[in-house]
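Visitor: need coordinates for the below:
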Amino acid sequence: MQFHEVTYDSAQPVDSYGPGFFRVAGKVVHGPVLVTAETASAWGGLDDIDSLTALADQIDVLFLGMGAEIAHPPAALREALEEAGIGIELMGSAAACRTYNVLIAEGRRIALAALPV
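Guide: Next up is the predicted model:
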């Protein structure tokens, strides 16, 4: 088996996370986080739909980390993302961070919106 070092070029990988925070490309964000290849910032949580739909021309899929456990998002959030043409993948935040890192390294048009664990 060969191992290859993952490179992110200029993308923003999730370095780590813990109770109430995420570390993205060396920067700590407290509370919910919204991460794209270019930026990482605090996110208003499940009620902050506008921040997510504004990404419609930049991404194809949004990984939605629901915290420690997977859960259904509010119907209004799911409907708004579908209307904007953004695919949504629900998972726990830990899995969402790992999946985001793998796919962003491949140059995919994705984003991560995650609630803290």
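Visitor: going forward, measure contacts between C-alpha atoms and count neighbours the same way
Guide: Will do.
Visitor: now do the strands in the protein.
Guide: Counting by DSSP state E, one finds strands in the chain at the ranges 14-18, 21-24, 27-30, 33-35, 40-42, 61-65, 87-91, 110-114.
Visitor: which residues of the protein fall in helices?
Guide: Assigned by DSSP state H, the chain shows helices spanning 49-53, 75-84, 93-105.
Visitor: between the longest one and strand 61-65, how big is the angle?
Guide: Put plainly, it is helix 93-105. Put simply, helix 93-105 runs at 150 degrees to strand 61-65, going by axes from the mean of the first three to the mean of the last three CA atoms, to 10 degrees.
Visitor: what about helix 93-105, distance to the chain center?
Guide: Mean-position distance between helix 93-105 and its chain equals 8 Å (CA atoms, centre = their mean, to the nearest Å).
Visitor: packing partners of that helix?
Guide: For helix 93-105, the packing partners by 3 or more CA pairs under 8 Å, 6 or more residues apart in numbering; DSSP states H and E come out as strand 14-18, strand 61-65, strand 110-114.
Visitor: and the ones you listed: which comes nearest residue 55?
Guide: strand 110-114 (8.4 Å; CA to CA).
Visitor: and this one, so I can compare the two:
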Amino acid sequence: MRINEITFTDAVPVDGYGPGFFRVGGSVHTGPMLMYGAGANPWGGLSDEAALLDLVGHVDVLFVGTGAEIFHLPSALRARLEEAGLGVEVMNSPAACRTYNVLLSEGRRVALAVLPV
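Guide: Sure thing, here's the model as predicted:
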């Protein structure tokens, strides 16, 4: 087996998560979180559409973590994001964090909006 060290350049990956929190760069963030580039910021959840639309032009894909269980985004929200040119992938939060980290390590232009488990 060949093991390669993962480098994230300027971006910061999700280090871990648990009930109601996410760990990023050694800091604990409680509640919903939005990650893009080198930072993690509080996010207002699915009703905070403006924060998601601000990502347009900066990222190609937005991973939305819906907590412990997967559920569909409101169709109007998904339509506005896709019309703006943002690819949207919805999954539970653990899968969203893992997928975000993998694509981030590949240097991809990705963002993560997650609800806590």
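Visitor: rewinding a little: ranking the helices and strands packed on helix 93-105 of the first structure by burial, who's on top?
Guide: With neighbours taken as mean count of other CA atoms under 10 Å, those reach their highest mean count in strand 110-114, at a mean of 27.
Visitor: quick one: it to the second structure mean distance?
Guide: Relative to the matching residues in the second structure, strand 110-114 of the first structure has an average distance of 0.3 Å after the fit, by mean CA distance after the TM-score superposition for the first structure.
Visitor: the inter-axis angle of that strand versus strand 61-65?
Guide: 20 degrees.
Visitor: what angle separates strand 110-114 of the first structure from strand 14-18?
Guide: If you take the same axes, to 10 degrees, strand 110-114 of the first structure sits at 10 degrees to strand 14-18.
Visitor: contacts for strand 110-114 of the first structure?
Guide: Strand 110-114 of the first structure is contacted by residues 32-37, 43, 45, 58-67, 93, 96-97, 100, 103-104 when judged by CA atoms under 8 Å, 6 or more residues apart in numbering.
Visitor: could you pull up the residues touching the residue nearest to residue 85 of the second structure when sequence neighbours are not counted?
Guide: For residue 85 of the second structure, ignoring the flanking residues on the chain, the nearest one in space by CA to CA, 6 or more residues apart in numbering is residue 56 at 6.8 Å. For residue 56 of the second structure, the contact set (CA under 8 Å, 6+ apart) comprises 84-86.
Visitor: hmm, 10 Å instead?
Guide: 62, 81-82, 84-87 (CA atoms under 10 Å, 6 or more residues apart in numbering).
Visitor: now, of those, which are buried?
Guide: 62, 81, 86-87 (16 or more other CA atoms under 10 Å).
Visitor: turn the strands of the first structure into a markdown table, including distance to residue 50 of the first structure.
Guide: Below are the strands of the first structure laid out as a markdown table (distance: least, CA to CA, whole Å):
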| stretch | distance to residue 50 of the first structure |
| --- | --- |
| strand 14-18 | 23 |
| strand 21-24 | 21 |
| strand 27-30 | 19 |
| strand 33-35 | 12 |
| strand 40-42 | 14 |
| strand 61-65 | 13 |
| strand 87-91 | 15 |
| strand 110-114 | 12 |
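Visitor: nearest to residue 72 of the first structure, of these?
Guide: Evaluated over the strands of the first structure, closeness to residue 72 of the first structure peaks at strand 87-91, with 7.7 Å, by CA to CA.
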